[in-house]
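Q: show me how the following folds:
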Amino acid sequence: MSKPIVAIVGRPNVGKSTLFNALAGQNISIVKDTPGVTRDRIYADVNWLNHGFTMIDTGGIEPESKDIILSQMREQAQIAIDTADVIIFITDVRQGLVDADAKVADMLRRSGKPVVLAVNKVDNFDKLLMDVYEFYNLGIGEPFPISASSKLGLGDMLDEVVRHFEEEEEEEEEDDIPRVAIVGKPNVGKSSIINKLLGQSRVIVSDIAGTTRDAIDTNIMWQGREYIFIDTAGLRRKNKIKEELERYSIIRTVTAVDRADVVIVVIDAVEGITEQDAKIAGIAHERGKGIIIAVNKWDAVEKNDKTIYKYTSKVREFLSYMPYAELMFISAETGQRLPKLFDTIDMVLENQTLRIQTGVLNEIMAEAIALQQPPSDKGKRLKLYYITQVSVKPPTFVIFVNDKELMHFSYTRYLENKIREAFGFRGTSLKFIIRERKEKE
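A: As a prediction, this is how the structure comes out:
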């Protein structure tokens, strides 16, 4: 089940970022040791009651003139309509109802997506209530008075947001068809890969009706097994500012990755791996997905006997935080190694859902400890009591120790390598949760 996506839309200076930060709190999705993961926080994971969702900030550029503001807002509203399950439309009680608000509200209303209307900067509920009522005129339902900077009224607004998820969840039934997202920068050949796969598997394509986001889902049958490919292509607006395009493609990547089991990160062989590729791969890594790095247009690279080694080490160096990712060299143009893609997807899926018995895990851990003593600090030594696997997708392990502080990142990494030596787990990240147990227990 993928997390719902909530997007924030509103004019400049009404408090979009303040609201974003208030909701994201400390729980901000920037991973410290992942190089290349976006620093400008476009998205964050938020939990409210029992619901987790991904919040995206569609904002970005703050233009001067009124017409540009409106066209920018339309653009942002369009991103929100395309990608979000629920839209928070934020307005400003001090500026009152503005023409641009009404125009964007029309657009949101016509989209049929659930919209929660938030009226910000209401620092005094009693005094400003009449001013809040004015926003009923937008015709998109009840206005929720909030103050993002003082964190007032956010609970009622979030209750309304998650109410819309529950309606959606009832409609979505879970199926067992593997979902594969094809992501990457514009023009690396994402669509050509899908088209070629379709050609080779000669299946009737059904673009599944009712997919809410504008990533196109395609069903492909391969040797009797069905797969759903999620394609994030379609970013072809030449006149857009580069930053904005990047922001848009990152938002769409996040939404596609969230829905997938396995992510294929496509890299252009001719251009070589770039920062933007590392950012995109970082999103899949952060989200604990199965990952295949597919170097496309391999037919167009001049080769000698060293080329593939040089290229491999370059990619590995760039993505040093995910050594587990599978690496493939393909060509959508000639179809080179595309059939092997399905074998690789199957292998990664199997690893994503692999469960290992507790007894076996503890044997491996005991052996690892015997080979390399756990670290100690000021005379206190780390003790590891017990390890068990608690979930899959990605495989997640809990390790019970005497003192969390002593469990260094590097020792966790060492144990991870030992587990990988035994079981492979190729193509999937592993997650470790460290819990403390007091000596007495």
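
Q: switch to C-alpha atoms for all contacts and neighbour counts from now on
A: Noted.

Q: doesn't A294 make contact with M328?
A: Yes. With contact defined as CA atoms under 8 Å, M328 counts as touching A294 (4.9 Å).

Q: now the strands: where do they sit in the stretch 51-200 of the chain?
A: For the stretch 51-200 of the chain, the strands defined by DSSP state E, counting those that start in this stretch occupy 51-57, 86-92, 115-120, 143-145, 179-183.

Q: would you do the same for the sequence below? I want to compare the two.
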Amino acid sequence: MTFTLAIVGRPNVGKSTLFNRLAGKRLAIVDDTPGVTRDRRMAEGRIADLEFRLIDTAGLEEGDPGSLSDRMRKQTEAAIEEADVAILLYDARVGLTTMDEHFAKLLRRSKTPIILAANKCEGKFIQQGIYEAYALGMGDPIALSAEHGEGLGDLYQALVETLQEIGIDPHAEEEIDEEAERRAREANTGPEEGDLNYEFEDPEDEDEEVKPLRLAIVGRPNAGKSTLINELIGEDRMITGPEAGLTRDSIGVDWEWDGLPVRIYDTAGLRKQARISEKLEKLSVADTMRAIQFAEVVVLLLDAELGVEKQDLKIAERVVEEGRALLIVLNKWDAVENRLEVQRAFEDALTRSLPQIKGVKTVTLSALTGKGLQRLMPAVEEVYEIWNARVPTAAFNRWLHEKLEKHPAPSVNGRRIKMRYGAQIKTRPPTFAIFCNLPDDVPDSYVRYLENELRRDFDLPGVPLRFIMKGSANPYEGRRRKNK
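A: Below you'll find the model as predicted:
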């Protein structure tokens, strides 16, 4: 990425629509309701051969110090300061408003160059809205239709000209560190004859980029998800406050912990299905569910003061159904008086409601004060490693035969279920295939028995396990008896 581009403007002018258009996919929630976006969202953007880092921002609004509007405006100001170029977007159908003029003055005082763009220009009667923009004194406005992808060629030209004016070559290739390249060539020449102090490495792995661990933070509204992320990364990246439901989009933040790249997803709070009536909240919930599907480890954040509710257990059950690694975090632990009683109540509820994931790891902390936060990421890494665990085929079959001798599979309609052999066929989560003569008749209770025994014997607590029963072919089927 050669530069960073921020999209700013008052609420409901189409910033998120333009963000999705430039990103090439629907990342931000788009709705007619003003002020949908609250936290700034980042992605890789592109227009033709021009690649850049893209920032979507909350609508610029005035508000009292400490209010939600004021906190959203500070997030937008941080994005403008971070960007090399910013697009000030306004609605050409509505024309310039007093708010547009106010924030144009604010942007002119910033050091970031501004490109003025009129959105929603797909109609025939918007010329007046374009002509009004000259009063802002920010040059010629670019006519766009973010929804239909019109006007991107003019935006491309304006970006190139603006970047050249501030000394950035938008088509410059990244500089190559010649010394690093020389060391890499020497490293790839291989060991000298007689030197055995080296380890074999797959050459395909050398070019493989280390992918970040995808970590989603989920929970009910106002559990402290955004506060936890801000405390982890050490900056006020997410909007926080006493209001419930502040987060609407699933926002991804790149971070590094102890040398491990991590991408953390802040998600919207999940309420009971019966209470979700507004279209916008339904979109937010769907975005959270996509974050769970995309994540590798999911942290379910609970408010320790409120205890465990049915909705918390439903969220945990959904995470398990998706096959993600689960970690339970009890937040606001510093405010809990009867800690032993609360923890026992939680463990009892989890054992009763989610018997299929025995041994789920729990962490207690306070996201607001940071107390206990040092235990979170080691627990995430531990759960992630178990989720990626692989059991050798020989060890698995020895274990399977021992369990079959100890507790044979039951008979069905007078026919005995014969389990011949098995193997782990995938990780993430650990998934095992067992070949038997009656795969469709194996009782669920017997599968649960195998899951519990495998979890205990191979130390696989707290992650979903999958068992697939497959039919094994009869080697004598189809053969005809030879005539004597």
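
Q: circling back: who's more crowded, M328 and A294 of the first structure?
A: A294 (23 against 20; other CA atoms under 10 Å).

Q: for the more buried one, what are its contacts?
A: By CA atoms under 8 Å, 6 or more residues apart in numbering, A294 of the first structure lies in contact with I264, V265, V266, I267, L327, M328, F329, I330.

Q: these in helices, which ones?
A: Among those, no member is found in helices (DSSP state H).

Q: can those residues go into a markdown table with extra columns for distance to G52 of the first structure?
A: A markdown table is the format used below for the contacts of A294 of the first structure (distance: CA to CA, whole Å):
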| residue | distance to G52 of the first structure |
| --- | --- |
| I264 | 25 |
| V265 | 25 |
| V266 | 29 |
| I267 | 31 |
| L327 | 32 |
| M328 | 34 |
| F329 | 36 |
| I330 | 37 |
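
Q: just the residues you listed now: which is nearest D277 of the first structure?
A: Nearest to D277 of the first structure among the contacts of A294 of the first structure, counting by CA to CA, is I267 at 6.9 Å.

Q: ok, the closest one to A256 of the first structure distance?
A: According to CA to CA, to the nearest Å, I267 of the first structure and A256 of the first structure sit 17 Å apart.

Q: one more: V161 of the first structure?
A: V161 of the first structure is 21 Å from A256 of the first structure, by CA to CA.

Q: who's more crowded, those two?
A: A256 (28 against 21).

Q: which element is the equivalent of that one over in the second structure on?
A: Here A256 of the first structure is matched to A291 in the second structure, going by TM-score structural alignment. Secondary structure from DSSP states H and E places A291 of the second structure in helix 279-294.

Q: in stretch 98-111 of the second structure, what's buried?
A: D100, F103, A104, L107 (16 or more other CA atoms under 10 Å).

Q: ok, now stretch 419-431 of the second structure?
A: So for stretch 419-431 of the second structure, counting by 16+ other CA under 10 Å, buried means M419, Y421, G422, A423, Q424, T427, R428, P429, P430, T431.

Q: just stretch 416-434 of the first structure next, same as before
A: E416, K418, I419, F425, R426, G427, T428, S429, L430, K431, F432, I434.
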